[in-house]
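Participant: Model the following, please.
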Amino acid sequence: MDLAIAVTVFGVLFALLALGAWVAISLLIVAGVSLMLFANVPMGQLLATSGWSSVASYPLTALPLFIWMGEILTRSRLSSDLFTGLAPWLGRMPGGLVHANIYGCGLFAAVSGSSAATCATVGRMTVPELRKRGYDDDLILGTLAGSATLGLLIPPSIILIVYGVATEQSIARLFIAGVVPGLVLIAMFTAYVMFRSRLDPKLMPAAEAALPIRERLRQTRSLAPVAILIAGIIGSIYGGVASPTDAAAVGIALSLLFVWISGDLTWRVFRDGLIGATRTTCMIAFIVAGASFLSAAMGFIGLPRNLAAWIGGLGLPPYALIAALTMFFIVIGCILDGISIVILTTAIMLPMVTAAGIDPIWFGIFLVIAVEMSQITPPVGFNLFVIQGMTGVNIFRIARAALPFFFLMLGCIVLMVVFPGMATWLPATMMSR
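Facilitator: You can find the predicted model right below:
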């Protein structure tokens, strides 16, 4: 009976997704069909209560604020200042200015929280400049696609907020937990580019002449607004001064102030940023409400509990369970976007994960890195679509260029399994003070 329920639920869900139905609509239909077939529950009342409780959440109010902040910065010259400030220091490194993709994405990820926004913003700045200077196109596109996924992991991360709300975990702890794995990924991406440049020097143009230190410092000043913004957001959270929601409001105030000082704060920028943030927030809230209804329906028919018991009965050790889940997320990432993956799977996966003795904070970071991998896998790799829209390059060529970064993220997961403290040590240390 449990197998029939699982096959029916997942069969209907994947059929709807294959037909191109909206994710939120698919979730609502699957929940309704499940309740009609396998439970005797007042559907309308359950939909109203679960849907409202999922979106009427104080921690979730940080989501539209961080999205709005990213929309504002994307439309201002502060984003282009990243390249100006980083370029003088990267030109003499092995790999040259290709590193601007990596560090630019790392910096912008810390103020946008979105992989797609990071990809679009940094790509607009770096791709034309790197092409003009003669860098290999595949290396440009691959580093951009892979590094832009850092927007999902480095705080403030939209997807970590969604995971924290869905699993009732501390968003502040999740933010802190994402710092070390994010820095490790940046180091791995940097090492790969340096290795490739040494292996095949033809991928790079001749090294540029070094600028005088005074000129480097002068150009680095353009990073000051971004650095202050990051310090204001992350510092207020880590210092215990503000909650993630309060820090998001600080980020909005600072971003509006800096954009106003730079002269880019027009009525059109303000309006378009607000409309863009509203659209994105409504889409995510609709999915969250649908997923909450589905989670409640699954609870009434007992699927998560029985599925967790079945997996637990297999006697898989934690390492084997993580390996199986990694393969599952890679496959499902080929057809779903990151937020949908998190919302769809947490209700079912978390009971079996906690039963296996895996820390929910650690699992959240693992899940986000797995979702990062899905951002660069066709056919539904959001970063691939963003880069294709900017450059016109075939999506499968972009995916091939990003393949080394896929394996680097897989390597990061292996490191997290071997050294779980990568995700748990910093929040345990900082939150225990």
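
Participant: can we go C-alpha only for contacts and neighbour counts from here?
Facilitator: Noted.

Participant: Residue 424 is in contact with residue 362, isn't it?
Facilitator: Yes - shown here, residue 424 and residue 362 form a contact pair, counting by Cα atoms under 8 Å, at 6.2 Å.

Participant: These two - which one has more neighbours?
Facilitator: Relative neighbour count places residue 424 above the other of residue 424 and residue 362, with 23 against 20, counting by other Cα atoms under 10 Å.

Participant: which stretch of helix or strand covers that one?
Facilitator: Following DSSP states H and E, the helix or strand that holds residue 424 is helix 421-431.

Participant: same deal with residue 72?
Facilitator: Remark: residue 72 resides in helix 62-74, with elements defined by DSSP H and E.

Participant: What of residue 76?
Facilitator: Mapping residue 76 onto the secondary structure by DSSP H and E places it in no helix or strand at all.

Participant: how about this one, so we can line them up?
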Amino acid sequence: MISDPLILTIALFGIMFLLLLSGLWIGFSLMASGLAGMLLFQLNLPPTISIWDKIGGLLANSIWNSTNSWSLTALPLFILMGEILYRTQISTRLLNGLQPWLANIPGRLLHINVVACSLFAAVSGSSAATTATVGKITLDELSKRGYDRGIAIGSLAGAGTLGFLIPPSLIMIIYGILSDTSIGKLFIAGIIPGLLLASAYAIYIVIRALLNPAVMPEEEEHYTFREKLRSSRELFPVLLLIVIVLGGIYLGITTPTEAAAIGVVGAFGLALWFRNLTLANFREAVLSAVKTTSMISFIIVGAAFLSQVVGFVGIARALSLYISGLGLSPYLLIVVVAVMYLILGMILDGISIVVMTLPIVLPIIVAAGFEPLWFGIFLVFMVELSQITPPVGFSIFVIEGISGERVGNILKATFPFFLIMILMVILITAAPEIVSFLPNKMVE
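Facilitator: Presented below is the predicted three-dimensional model:
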């Protein structure tokens, strides 16, 4: 039996890596790691309660709490919307329409993931839904056209995390409630960092394309302005659908879940309009959406159970208390806190990280002279990083499910975008005005 939470953390990491490398389903691996943590930790339970009763209670609680959410219904709906757009070749029309406009930009259609994820992030507010929906539309299409699959996957993983930074953001809402910070100011504060992050991804793609033109198809096409306008007819139907879905949310007419349902109906209507919807491809779209949703839901349940175990045995609290006792300078404190969140991101989902650590970490940060508003955006970045941090990088698993690529290949493709996000964290730490500029202007 292990009584030290820090030693138990190391043991859990080892077990988790072994299970994931063994090829076991990800959801099972996460649940089994949580089970091992409960069995290894020295618990002081009453004689009337067995360890298996406690494990069963935690498992049932995590399954119910992680899936009993109305907002979660937006996930399968947005996935189905992407499947219909993909299966009925409407996604091909979207890329055909964008091709002339991006033809003269290094990287060309490789920029589509950054643009599409930014738009869908504003629609869904969910990293998983954004990654799954956009990935279904773009990944195979880019591969067919001869674009480098590694950059396509990496940009999807990186840009898919924008769902936490671009409003409406569930993480910002939770942080605002727990820290008594204005949620409206948090939404506004995330705009400039979100745009900077998306721009940094685009700049990286441009640089890669200039250094290695092989990441794009060899043929270079030139289009007149009239041809670009003509190609926009291919874009109009899908962009109209996105505007309707987005507009409903921003005008307060629909919730994200209702907007997702409208998106499914709209995608279905477009498929009928273009006369490329058959019973066969509609059936494929529905079945694929069910499989993807089941895969993501299973991972959510497994991650929720592991998070419950981590909280129950006191790992997050032990790390937070250890850092608070070090007596570090302000910027060294931020570095240590960032490393702590990276470690927690390997074994916890983003919401659990915020809920478990904030009551202990926030007072330390404020005492060191940092603003709660700034720390909220910093924390969002750290949660975004946790989405692409092994072994429990949620976006990594989603991409594995929709692309069929090995986790190792996905991690290799994602690493440059991980470093870009780290640089953005350094930038907002060195220049906190990036976060506070817009909220201060709004107050004035």
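
Participant: Next, the TM-score between them, please.
Facilitator: Between these two chains, after superposing, the TM-score reads 0.73 (TM-score structural alignment, normalised by the length of the first structure); 410 aligned residues with a Cα RMSD of 4.6 Å.

Participant: before we move on, back to that, identify the contacts common to residue 424 and residue 362 of the first structure.
Facilitator: Counting by Cα atoms under 8 Å, 6 or more residues apart in numbering, the shared contacts of residue 424 of the first structure and residue 362 are residue 177.

Participant: any idea what residue 107 of the first structure aligns with in the second structure?
Facilitator: With TM-score structural alignment as the matching criterion, the partner of residue 107 of the first structure in the second structure is residue 116.

Participant: Identify the residue nearest that match in space, chain neighbours excluded?
Facilitator: residue 134 (6.5 Å; Cα to Cα, 6 or more residues apart in numbering).

Participant: Go ahead and confirm that neighbour touches residue 115.
Facilitator: No - with contact defined as Cα under 8 Å, residue 134 of the second structure does not count as touching residue 115 (9.9 Å).

Participant: mind listing the helices in the stretch 251-400 of the first structure by residue range?
Facilitator: Assigned by DSSP state H, counting those that start in this stretch, the stretch 251-400 of the first structure shows helices spanning 267-301, 303-313, 318-332, 338-355, 360-374, 382-391, 395-418.

Participant: Identify, out of those helices, the most deeply packed stretch.
Facilitator: With neighbours defined by mean count of other Cα atoms under 10 Å, none of these is more surrounded on average than helix 360-374, at a mean of 25.

Participant: Compute the inter-axis angle for it and helix 421-431.
Facilitator: Counting by axes from the mean of the first three to the mean of the last three Cα atoms, to 10 degrees, helix 360-374 of the first structure lies at 130 degrees to helix 421-431.

Participant: Show me what helix 360-374 of the first structure is packed against.
Facilitator: Applying 3 or more Cα pairs under 8 Å, 6 or more residues apart in numbering; DSSP states H and E, one finds that helix 360-374 of the first structure contacts helix 158-167, helix 171-177, helix 318-332, helix 338-355, helix 395-418, helix 421-431.

Participant: For the third one, give me the average deviation versus the second structure.
Facilitator: Yep, that's helix 318-332 of the first structure we're talking about. Helix 318-332 of the first structure differs from its equivalent in the second structure by a mean of 5.1 Å after superposition (mean Cα distance after the TM-score superposition for the first structure).

Participant: Show me what that helix is packed against.
Facilitator: Applying 3+ Cα pairs under 8 Å, 6+ apart, one finds that helix 318-332 of the first structure contacts helix 360-374.

Participant: just the last one next, same as before
Facilitator: Other elements packing on helix 421-431 of the first structure under the criterion 3+ Cα pairs under 8 Å, 6+ apart are helix 171-177, helix 179-199, helix 360-374.

Participant: 6 Å instead?
Facilitator: Packed against helix 421-431 of the first structure by the contact rule (3 or more Cα pairs under 6 Å, 6 or more residues apart in numbering; DSSP states H and E) you find helix 171-177.

Participant: Show me what the helix it packs on is packed up against.
Facilitator: helix 421-431.

Participant: List the buried residues in the helix it packs on.
Facilitator: By neighbour count, with 16 or more other Cα atoms under 10 Å as the criterion, the buried positions of helix 421-431 of the first structure are 421-424, 426-427.

Participant: Tell me how far it lies from the chain's centre.
Facilitator: A distance of 20 Å separates the centroid of the chain from that of helix 421-431 of the first structure, by Cα atoms, centre = their mean, to the nearest Å.

Participant: The helix holding residue 424 of the first structure relative to helix 179-199, how many degrees between them?
Facilitator: Using the same axes, to 10 degrees: helix 421-431 of the first structure against helix 179-199 is 140 degrees.
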